[in-house]
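1. okay, sequence plus prediction incoming.
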Amino acid sequence: MGQVLGTVQEKLNGRQWKERQVRKITDKVFDRFQDDSEKENGLSFENLYIAVLCVYNDINKHLPGPHHDPPSKAKLKTMMEDYDINLDGLLDREEFADFIRKLTADSLNAISLKLIIALVVAPSVALMTKRATEGVPGVGKVVQRLPNSVYASIVTLGVVLVQKSGEDCE
């Protein structure tokens, strides 16, 4: 019972950590573009568009996976209207944080899924199937002599290469 509660607590802490990281990024970007607009209490559409381009640039630079294109200006305009709660034509800090969280959710989930497959599922499947190779002539004896860690690494590398080749085709 304690293990189950510990696992749930770890997941919640991981989610809270992710939320804090996203908040740091949004605050940093908001402050950068807020300084450019001295008299305003939020981001205008022009500054919002540039801020979104910066966020997507960071996502593409720092996170693994395929290139993620930012949404079109028309979609951003529609979303801005949805997230502009006080209807002043500007997004304040809280509105901007919610806006970016929603905008990048799909990209971050796709990246998380690929990492889980490459780092958790592939090594687990490799170790489970190692025994199945015993009956394969020629290959079975070689696979059985490999240490589990080496075999799991080779299979994981293969999965990552297949994922990478799939991204190149898109």
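-> Noted; the coordinates are in hand.

2. for the rest of this, base every contact and every neighbour count on C-alpha atoms.
-> OK.

3. check the gap between the residue most central in space within the chain and Asp35 for me.
-> The chain has Leu108 as the residue nearest its centroid, 2.5 Å off, counting by CA atoms, centre = their mean. When distances are taken as CA to CA, to the nearest Å, Leu108 and Asp35 turn out to be 28 Å apart.

4. before we move on, back to that, host element of the residue nearest to the centre of the chain?
-> In this assignment (DSSP states H and E), Leu108 forms part of helix 93-116.

5. likewise for Arg23?
-> Arg23 belongs to helix 2-36 when assigned by DSSP H and E.

6. what is the subsequent helix or strand relative to that helix?
-> helix 45-62.

7. the helix or strand containing Asp168: which residues count as buried?
-> In the assignment (DSSP H and E), Asp168 maps to helix 148-169. Counting neighbours by 16 or more other CA atoms under 10 Å, one finds that the buried residues in helix 148-169 are 151-152, 155-157, 159-160, 163.

8. that helix packs against which elements?
-> When contacts are defined as 3 or more CA pairs under 8 Å, 6 or more residues apart in numbering; DSSP states H and E, helix 148-169 packs onto helix 122-129.

9. can you point out the buried residues in the helix it packs on?
-> Buried residues in helix 122-129, counting neighbours by 16+ other CA under 10 Å, are found at 122-123, 126.

10. nearest to Asp69, of those residues?
-> Asp69 lies nearest to Ala122 out of these, by CA to CA, at 28.1 Å.

11. that closest one and Val159 touch, don't they?
-> Yes: using CA atoms under 8 Å, Ala122 is in contact with Val159, at 6.8 Å.

12. now the two most distant members of the buried residues of helix 148-169.
-> For those, the farthest-apart pair by CA to CA is Tyr151 and Gln163; their separation is 18.6 Å.

13. below is structure B, check it against A:
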Amino acid sequence: MGQLLDKLQGKEWKRREIKKITDRTFDNLINETGKANLSFEDLYIAVLLVYNEINKCLPGPHFNPPSKLEVKTLMNECDINLDGEIDREEFGTFMKRLTSSTIIVVSQKLIITLAVAPTVAMLTKRATERVPGVGKVVKRLPNSVYASLVTLAIVVFQNARQIDR
């Protein structure tokens, strides 16, 4: 239950998840390469690994990683000490800037699912009560159950559309 409540908190939860993913990726690459900082090639591999994890862990559509040119440009902007490599602090800043649009897209989907869907459900309940056969069942359902069922249907529909793409 606690995990569900964390997910409902929105942007902060996504930032924590992305921070965990980026820290784990940085540590793994540093351990594999044996270097203290990431070169451009290592950084691009890290970006691919982070986006792979984001696509697995965060709800929403598939997010394509940026091109090498975009990574190189952002690397130059985030390389504070101008040594041509990215250290842990620079990597955190780099990933925060790189994934900011990802957080916005995921947040928008959560807002639609958790706020708009129940509101629409309650607005349409009266119309559904007038449908022959179904109306009697809908009248007996408590508002919270009806809103939950409609929200669940919208989530299933969103996920089905995402799979079709």
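-> Now that the structure is in, tell me what you want to look at. For clarity, every value in this text was computed on a predicted model and none was experimentally measured.

14. quick check: TM-score for this pair?
-> Taking TM-score structural alignment, normalised by the length of structure 2 as the basis, the two superposed chains have a TM-score of 0.78; 157 aligned residues with a CA RMSD of 2.5 Å.

15. tell me the contacts of the corresponding residue of structure 1 for Ser148 of structure 2?
-> Here Ser148 of structure 2 is matched to Ser153 in structure 1, going by TM-score structural alignment. With contact set as CA atoms under 8 Å, 6 or more residues apart in numbering, Ser153 of structure 1 has these partners: Pro123.

16. Ser153 of structure 1 and Leu119 of structure 1, how far apart?
-> Between Ser153 of structure 1 and Leu119 of structure 1 the distance is 10 Å, computed by CA to CA.

17. over to Leu91 of structure 1?
-> When Leu91 of structure 1 is compared with Leu119 of structure 1 (using CA to CA), they lie 38 Å apart.

18. out of the two, which sits in the more crowded spot?
-> With other CA atoms under 10 Å as the criterion, Leu91 of structure 1 and Leu119 differ in neighbour count, and Leu91 comes out ahead with 27 against 16.

19. now do the contacts for the more buried one.
-> Here Leu91 of structure 1 is in contact with 42-44, 80, 83-84 (criterion: CA under 8 Å, 6+ apart).

20. neighbours around the equivalent of Ser101 of structure 2 over in structure 1, how many?
-> Using TM-score structural alignment as the criterion, the counterpart of Ser101 of structure 2 in structure 1 is Asp106. Neighbourhood size, Asp106 of structure 1 [other CA under 10 Å]: 12.

21. same question, Asn109 of structure 1
-> The burial count assigned to Asn109 of structure 1 is 11, neighbours taken as other CA under 10 Å.

22. Gln3 of structure 2 too?
-> Under the neighbour criterion other CA under 10 Å, Gln3 of structure 2 is assigned a count of 8.

23. from Asp168 of structure 1, how far out is the counterpart of Leu58 of structure 2 in structure 1?
-> Counting by TM-score structural alignment, Leu58 of structure 2 corresponds to Leu63 in structure 1. Here the criterion is CA to CA. By it, Leu63 of structure 1 lies 16 Å from Asp168 of structure 1.

24. check contacts around Val71 of structure 2.
-> Residues touching Val71 of structure 2, when contacts are defined by CA under 8 Å, 6+ apart, comprise Tyr44.

25. how is the residue at the greatest distance from the centre of structure 2 assigned, secondary-structure-wise?
-> Checked against the mean C-alpha position of structure 2, the extreme residue using CA atoms, centre = their mean is Pro132, at a distance of 40.7 Å. Using DSSP: H, G, I helix; E, B strand; the rest coil, the secondary structure recorded for Pro132 of structure 2 is coil.

26. which residues are in contact with it?
-> Pro132 of structure 2 is in contact with no residue at all, counting by CA under 8 Å, 6+ apart.

27. relative to Val116 of structure 2, how far out is it?
-> Counting by CA to CA, the gap from Pro132 of structure 2 to Val116 of structure 2 is 26 Å.

28. and what of Met95 of structure 2?
-> In terms of CA to CA, Met95 of structure 2 sits 30 Å off from Val116 of structure 2.

29. again, but for Leu82 of structure 2
-> Using CA to CA, one gets 47 Å for the distance from Leu82 of structure 2 to Val116 of structure 2.

30. again with Glu32 of structure 2
-> 46 Å.

31. more neighbours, these two?
-> Summary of the neighbour comparison: Glu32 of structure 2 and Val116, criterion other CA under 10 Å, with Val116 having more neighbours (12 against 9).

32. what does that one align to in structure 1?
-> In structure 1, the position corresponding to Val116 of structure 2 is occupied by Val121, as judged by TM-score structural alignment.

33. now Arg24 of structure 2
-> Using TM-score structural alignment as the criterion, Arg24 of structure 2 maps onto Lys28 of structure 1.
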